[in-house]
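> let's see this in three dimensions:
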Amino acid sequence: MTLAVGWALFISALLSSTLLPGGSELALAALVWHQPEMRLSAWAIATAGNVLGSMLTWGMGYGLARWRPLQGPHRRSVAHALGWLHRYGSWALLLAWLPVVGDPLCLLAGWLRCGFWQCTVLILIGKALRYALVVMTASALS
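As a prediction, the model looks like this:
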């Protein structure tokens, strides 16, 4: 894997875990399919980028809470994420990899002042497992 490919994968994973749309799973799967010997480093790069993006989203929520207290959620995905956080606490962040509700989970966790390190570890576990599944699937198909 070249340095440029590694950075492209990292940025793809980072952006797809923020409130911006994106799908890093396809980039990771394509890389593993074409270069199966790089699966471990590709998994680590994608996981690191995705967790960093989620923690940036957590930080945005943390910062927003200073200027705008959390009021009733307006979108359905935000309402679901908030319900999960109230019901399961930070443990809901194990599901931060899910489409639609994953990004609001991270944003709201910051907004609700959930602990930084606890959130980081839980997000890391969920996203690492999700990317491991992508890598195993792509490896099996190559």
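> drop to CA atoms for contacts and neighbour counts, all remaining ones
Fine.
> got the contact list for residue 23?
By C-alpha atoms under 8 Å, 6 or more residues apart in numbering, residue 23 lies in contact with 12-13, 16.
> of those, closest to residue 51?
Of all the contacts of residue 23, residue 13 has the smallest distance to residue 51: 8.4 Å, by C-alpha to C-alpha.
> which helix or strand contains that closest one?
Taking DSSP states H and E as the criterion, residue 13 maps to helix 3-16.
> which elements pack onto that helix?
Applying 3 or more C-alpha pairs under 8 Å, 6 or more residues apart in numbering; DSSP states H and E, one finds that helix 3-16 makes contact with helix 24-34, helix 39-67.
> that helix vs helix 24-34, what angle?
150 degrees (axes from the mean of the first three to the mean of the last three C-alpha atoms, to 10 degrees).
> what comes up buried for helix 3-16?
6, 8-16 (16 or more other C-alpha atoms under 10 Å).
> could you do stretch 83-91 as well?
Residues 84-85, 90 are the ones in stretch 83-91 that count as buried (16+ other C-alpha under 10 Å).
> want to put them side by side, so please do this one too:
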Amino acid sequence: MFEQLIVPVSIYTYLSLFITSFLASTVLPLGSEALVILLIKSNHNFYAVVLLATVGNYLGACTTYYLGLKGRSGVIEKYLSISKKELEKADRWFTRYGSYALLFTWLPLIGDAITAVGGLLKLDFRVFSLYVFTGKFVRYLALAYLATQI
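Predicted coordinates:
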């Protein structure tokens, strides 16, 4: 009977990781790092954890990009808690680093603003996807690896 409970618990655990990672990149000021570390330390599948966290966080960033693309800076400021100051700072990052700034969308405080500005600047979605997914993947891969070392 216990074996029957393991599969649903694992499914809900992975679903929770996906949802937490998604929300961490959109509307809520929360992080998914602690859950990633907890799952790795609890011997969950390393690759599943990294991939689900990456995909969830990437899709959350796509939501923010879309709001920026539609020119909804008021919505971005109000619902995503990204201030004008953060948007201006992200715009300076784009001026300085170009599309490479998207590799840093995982950074606290400025990451969501970089994503929103990418949409506001109407960056090509393929370029956006390549850099954002890569940055988030490398971040979760490094985090998961470090969790195996502690």
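> on that earlier part again, can I get the helices and strands packed on helix 3-16 of the first structure in a markdown table including mean neighbour count and distance to residue 102 of the first structure?
Listed next are these as a markdown table, based on neighbours: other C-alpha atoms under 10 Å; distance: least, C-alpha to C-alpha, whole Å:
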| stretch | mean neighbour count | distance to residue 102 of the first structure |
| --- | --- | --- |
| helix 24-34 | 20 | 14 |
| helix 39-67 | 21 | 9 |
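> so can I have TSV of these showing distance to residue 108 of the first structure?
Converted to TSV, those look like this (distance: least, C-alpha to C-alpha, whole Å):
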stretch	distance to residue 108 of the first structure
helix 24-34	22
helix 39-67	6
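> gap between the spatially most central residue of the second structure and residue 72 of the second structure?
Most central in the second structure under C-alpha atoms, centre = their mean is residue 57, positioned 2.9 Å from the mean C-alpha point. According to C-alpha to C-alpha, to the nearest Å, residue 57 of the second structure and residue 72 of the second structure sit 21 Å apart.
> residue 10 of the second structure too?
To residue 72 of the second structure, residue 10 of the second structure is 38 Å away according to C-alpha to C-alpha.
> same check, this time on residue 18 of the second structure
26 Å.
> what number of residues lie near residue 106 of the first structure?
Other residues near residue 106 of the first structure come to 36 when the count uses other C-alpha atoms under 10 Å.
> that one matches what in the second structure?
Mapped onto the second structure by TM-score structural alignment, residue 106 of the first structure lines up with residue 115.
> now residue 134 of the first structure
Under the alignment (TM-score structural alignment), residue 134 of the first structure maps onto residue 143 of the second structure.
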